[in-house]
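In: based on what follows, work out the 3D shape:
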Amino acid sequence: MRLDDFDNSINVEDQRGGGGRFPMGGGGKLGCGSIVIALIAALVFGVDPAQMLGTLQQTQVNAPAPQQGGSTLEESCSVNEFSRESCNALSSLNKTWTPLFAQANIAFQPPKLTFYSQAGNSGCGAAQSAMGPFYCPADNGIYIDTDFFTEMDQRMGAGGDFARVYVMAHEYGHHIQNVLGTSTQVRQLQQRSPSEANRLSVALELQADCYAGVWAGRNRDRIEAGDIEEGMRAAHQIGDDTLMKAAGRRPVEDAFTHGSAAQRMQWLKTGIETGNEDQCDTFK
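Out: A predicted model of the protein is given here:
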């Protein structure tokens, strides 16, 4: 996908090389997606979800943000090709979504992109490479260890530039849900109806896929030959059923948290083809 170089309006923090702090404290509520992250980490990387959840629960959610490492925006976005690609995608996402919120008269502050390596710190607690990219609603941050993109290519068979920016756009979709209050409503419903928790989680994730597609659809003139195929392949490879099979487990729909390969492909395609966020009601 042909993206313009990022501009100075993007908000980027770089924790690489600075050593993110891990302040431990009492209590604290898990941020949206922490349980999902732990389960996906278990499926993809063999991490014990119970152990990871225990670590996340011990980490104080409202921990102070780590200090900037002194890097300039240009330096942080130029550490490697994946860093620049992520910054370029963030800039494009901001330019696409900000006007839509303005048209709807909804206050909107774009998310912050934080790079870390192996381990870092977020408003939702510890950031660990095994989690993969994630969004933290507590600080409106997208967190990425760019080594994950190498894992996507080599271990998951989901390489390509469009596959990588799809991941960025998906996490940005969670920010949109947070701004609109969708994430909060889902958490409340999950607390009231635990038996519906997984179904609601799947709907939330599929909507983020659709929002990612909307961004791509609204930038159709930037899409190159093979991009859509890369996106569909990535959506297939990170479907819950595909991940469970790869981990040697029998796919169980009741245990899905992100949606099947077919569902993820369908909703990404819906967003791309319509370019209309109103078509992303996955909760029907």
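In: switch to C-alpha atoms for all contacts and neighbour counts from now on
Out: OK.
In: quick one, strands of this protein?
Out: Taking DSSP state E to define them, one finds strands in the chain at 11-14, 112-115, 119-122, 125-128, 134-136, 141-144.
In: let's have these in CSV, adding mean neighbour count.
Out: CSV is the format used below for those (neighbours: other CA atoms under 10 Å):
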stretch, mean neighbour count
strand 11-14, 22
strand 112-115, 21
strand 119-122, 24
strand 125-128, 24
strand 134-136, 27
strand 141-144, 26
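In: point to the residue nearest the middle of this protein.
Out: residue 171 (2.7 Å; CA atoms, centre = their mean).
In: now show me the structure for the sequence below, then we'll compare the two:
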Amino acid sequence: MKCFKPQAYVTERNRIMEWKGRRQSDNIEDRRGTSVGRGGLGRNPFGRSGIQIPMGSGRRGGGLSIGTIIFLVVIYFVLKMMGIDMLQMLGEGTAPPSGYEQSTGERPTTPAADEMTAFVRTVLAETEDTWNGIFQSEGQTYQEPTLVLFSGQVNSACGFASSATGPFYCPGDRKVYLDTEFFTQLQQQFGASGDFAEAYVIAHEIGHHVQNLTGVLPKFNQLRQQMSEVEANQMSVRVELQADCYAGIWASYTEQKGLLEAGDLEEALNAAHQIGDDTLQKRSQGYVVPDSFNHGTSAQRAKWFKRGFESGEVSSCDTFSGSI
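Out: As a prediction, the model looks like this:
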């Protein structure tokens, strides 16, 4: 992909810089380096619940004794005489690590971080161009999503998630969440390297946003309340494969711009293969459990991405009719 192929080696993944100069999306929310609270979020789709910090002492009344209060007051004034203002420290919180901006919580600006951010912005802009055009051709308006960059853990309208969750889309706030360290995992653990493989991951999550706008996700979330676990998994596979097909449509529009180079399509197909349910289960446990599949097999994921790529048509991505 010409816009994603480097000339200068600036990161461990040898990303080149020819894509510089293309439009970059402003729909980015950078939360890297910020602390995350985990309470009061309720149930979320990742099977994890927020951990609330208990308030009070656990005893009836939950108050402090007079002796304890006097002791704390004495400690306060002793520290005050030493030049330490505990009230100020409590109000401001713990100082951020060196290199972080306290007011924004942003990551230190390094060449690698700047390049990764620019790469994500560029891919997001390409998806915006693709889906704006498709929606306009149907007389509709595409509502662009926000992509949230985070590190380690994050809160969303869908609940708390850690990096182990992987990239995800939350229909509750219409945002894509991405810890870019997943790209390193994609290369080192899953054997799916290359810029276009990484771009495919972003395009897949944007595919879920398209499903949300077109009513597919709301309908699925409504129906699965009445489904068994096996039935919900089977329906989830169809939802995920359609997002793969939509990612293929994005790749098709990218090719029409003359941005693909030899090997780019293979990078995306390899990524789709490496993160298929059967391949992941074989790698982790040595055997597969088809009833637990919720994203599709490697063959299915590659098939539907390729179908979207070859057709470039939304109508070709009907994964809900017939076999998959």
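In: that older thread, want to try a markdown table for the strands of structure 1, with distance to residue 93 of structure 1 as columns?
Out: Below are those laid out as a markdown table (distance: least, CA to CA, whole Å):
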| stretch | distance to residue 93 of structure 1 |
| --- | --- |
| strand 11-14 | 12 |
| strand 112-115 | 12 |
| strand 119-122 | 21 |
| strand 125-128 | 23 |
| strand 134-136 | 15 |
| strand 141-144 | 13 |
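In: so which of these gets nearest residue 248 of structure 1?
Out: strand 125-128 (23.7 Å; CA to CA).
In: what residue in structure 2 is paired with the residue nearest to the centre of structure 1?
Out: Matched to structure 2 by TM-score structural alignment, residue 171 of structure 1 sits across from residue 205.
In: isn't that match up against residue 243?
Out: Yes: counting by CA atoms under 8 Å, residue 205 of structure 2 touches residue 243, with 7.2 Å between them.
In: which residues does the counterpart of residue 191 of structure 2 in structure 1 contact?
Out: Taking TM-score structural alignment, the alignment pairs residue 191 of structure 2 with residue 157 from structure 1. Going by CA atoms under 8 Å, 6 or more residues apart in numbering, residue 157 of structure 1 touches 234, 237.
In: so what's the match of residue 171 of structure 1 closest to, chain neighbours aside?
Out: residue 169 (5.8 Å; CA to CA, 6 or more residues apart in numbering).
In: show me what the one you found lines up with in structure 1.
Out: By TM-score structural alignment, residue 169 of structure 2 lines up with residue 135.
In: from residue 218 of structure 1, how far out is its match?
Out: 22 Å (CA to CA, to the nearest Å).
In: same question for residue 68 of structure 1.
Out: 33 Å.
In: and these two? which has more neighbours close in?
Out: residue 218 (17 against 14; other CA atoms under 10 Å).
In: contact partners for the residue mapped onto that one from structure 2?
Out: Aligned by TM-score structural alignment, residue 218 of structure 1 pairs with residue 253 of structure 2. Residues near residue 253 of structure 2 by CA under 8 Å, 6+ apart: 130, 312.
In: repeat that for 7 Å
Out: Contacts for residue 253 of structure 2 were tallied using CA atoms under 7 Å, 6 or more residues apart in numbering; they are residue 130.
In: run through the helices of the stretch 151-284 of structure 1 in chain order.
Out: 161-180, 182-192, 197-218, 227-237, 240-246, 261-274 (DSSP state H, counting those that start in this stretch).
In: got those as TSV, with distance to residue 29 of structure 1 columns?
Out: Supplementary listing: these in TSV, determined by distance: least, CA to CA, whole Å:
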stretch	distance to residue 29 of structure 1
helix 161-180	16
helix 182-192	12
helix 197-218	17
helix 227-237	30
helix 240-246	26
helix 261-274	28
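In: chain center to stretch 226-241 of structure 2: distance?
Out: Mean C-alpha position of stretch 226-241 of structure 2 versus that of the full chain (CA atoms, centre = their mean, to the nearest Å) differs by 21 Å.
In: measure the aligned partner of residue 155 of structure 2 in structure 1 to residue 134 of structure 1 for me?
Out: Aligned by TM-score structural alignment, residue 155 of structure 2 pairs with residue 121 of structure 1. Separation of residue 121 of structure 1 from residue 134 of structure 1 (CA to CA): 12 Å.
In: do residue 238 of structure 1 as well
Out: 14 Å.
In: now residue 182 of structure 1
Out: For residue 182 of structure 1, the distance to residue 134 of structure 1 - CA to CA - is 17 Å.
In: again, but for residue 95 of structure 1
Out: 21 Å.
In: which parts of the stretch 51-200 of structure 2 are helices?
Out: According to DSSP H, counting those that start in this stretch, the helices that the stretch 51-200 of structure 2 contains are 66-81, 86-92, 111-137, 181-188, 195-214.
In: of all these, which lies closest to residue 314 of structure 2?
Out: Per CA to CA, nearest to residue 314 of structure 2 of the helices of the stretch 51-200 of structure 2: helix 111-137, 8.6 Å.
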